[in-house]
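Enquirer: Just to be clear, the model below is a prediction. Sequence and coordinates:
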Amino acid sequence: MIKIYHNPRCAKSRQGIAFLEEKGFDYEVIKYLENTLSVKELKILLDQLDIKPIELIRKNEAIWKSDFKGKEFSNDELIEIMVKYPKLIERPIVVHQNKAVIARPIENIDNVL
């Protein structure tokens, strides 16, 4: 089953769902702002994405700019920050068969289907 980590207020996230619907795929929506990821879940997601934690962070978010920008953090600290502030997690993320992509641009979804 395809999973999409989704923020309903995000246009790109909504486009990701529309993309999956247009292609006729069944998918599970994970509203990660409501059901916050654990450290373990986030580490698994990072492995599936094959990226470092800093690459998953939305650096234009106000909380990043005010509290974290310009400071040095370990990977584990960055994961803890994203767990505490899930709004910092890039979106949408699409997972299929143990592989994941950040769907920006939306066409990246094809890379895991």
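Expert: That came through, no problem. Numbers count the residues shown, from 1 in each chain.

Enquirer: Please make it C-alpha for all contacts and neighbour counts, starting now.
Expert: Noted.

Enquirer: show me where this protein has strands.
Expert: Using DSSP state E, the strands found in the chain span residues 2-5, 27-30, 93-96, 99-102.

Enquirer: Reformat those into JSON lines and put mean neighbour count and distance to Gln15 next to each item.
Expert: Formatted as JSON lines, the strands of the chain follow (neighbours: other C-alpha atoms under 10 Å; distance: least, C-alpha to C-alpha, whole Å):
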{"stretch": "strand 2-5", "mean neighbour count": "21", "distance to Gln15": "11"}
{"stretch": "strand 27-30", "mean neighbour count": "16", "distance to Gln15": "13"}
{"stretch": "strand 93-96", "mean neighbour count": "24", "distance to Gln15": "12"}
{"stretch": "strand 99-102", "mean neighbour count": "21", "distance to Gln15": "13"}
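
Enquirer: alright, now check it against this:
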Amino acid sequence: MIKIYHNPRCKKSREGLEYLKSKNVDIQIVEYLKEGLTIEMLQGLLTRFDGSVEDLLRKQEKYYKDNLKNSDMSEKKILQEIIKEPRLLQRPIIDNGASVVIGNPVDVIDLLM
């Protein structure tokens, strides 16, 4: 099963979900803005992600620009900020249980298939 951390209001997230549906795979949709995030969840994603914690941040978000830009934060602090303000999480996040990618552009999702 492939898990997608999805924001239905985001065009890129909707494109990622549609792409997964076109591949006829079992999908679990996590609407993280409704369901929330935990430190354990984010740390688990990060251990399977071939990137840094900073790569998970949406730096174009107003909250980031107003509160976090140019600040020196530890990994734990970044994860805490994402939990506090989940819109900061890049989207869509696609997790096959072994690896995690940011599904933008959507063809990156093929790395998990």
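Expert: That came through, no problem. Note that the structure is predicted; figures quoted are calculated from it, not measured.

Enquirer: Now the strands of structure 1 in CSV, please, with extra columns for distance to Glu72 of structure 1.
Expert: Shown next, in CSV, are these (distance: least, C-alpha to C-alpha, whole Å):
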stretch, distance to Glu72 of structure 1
strand 2-5, 27
strand 27-30, 30
strand 93-96, 25
strand 99-102, 24
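
Enquirer: now for those, which one comes closest to Ile44 of structure 1?
Expert: Relative to Ile44 of structure 1, the nearest member of the strands of structure 1 by C-alpha to C-alpha is strand 99-102, separated by 10.1 Å.

Enquirer: Compare that closest one with structure 2 and give me the mean distance after superposition.
Expert: Here the mean offset of strand 99-102 of structure 1 against structure 2 after fitting is 0.6 Å, by mean C-alpha distance after the TM-score superposition for structure 1.

Enquirer: still on that earlier bit, to Lys52 of structure 1, which of the strands of structure 1 lies closest?
Expert: Comparison of the strands of structure 1 against Lys52 of structure 1 by C-alpha to C-alpha identifies strand 99-102 as nearest, at 12.7 Å.

Enquirer: what packs against the closest one?
Expert: helix 39-49, strand 93-96 (3 or more C-alpha pairs under 8 Å, 6 or more residues apart in numbering; DSSP states H and E).

Enquirer: Show me what it is in contact with.
Expert: Residues from elsewhere that reach strand 99-102 of structure 1, judged by C-alpha atoms under 8 Å, 6 or more residues apart in numbering: 45, 48-49, 90-95, 108-109, 111-112.
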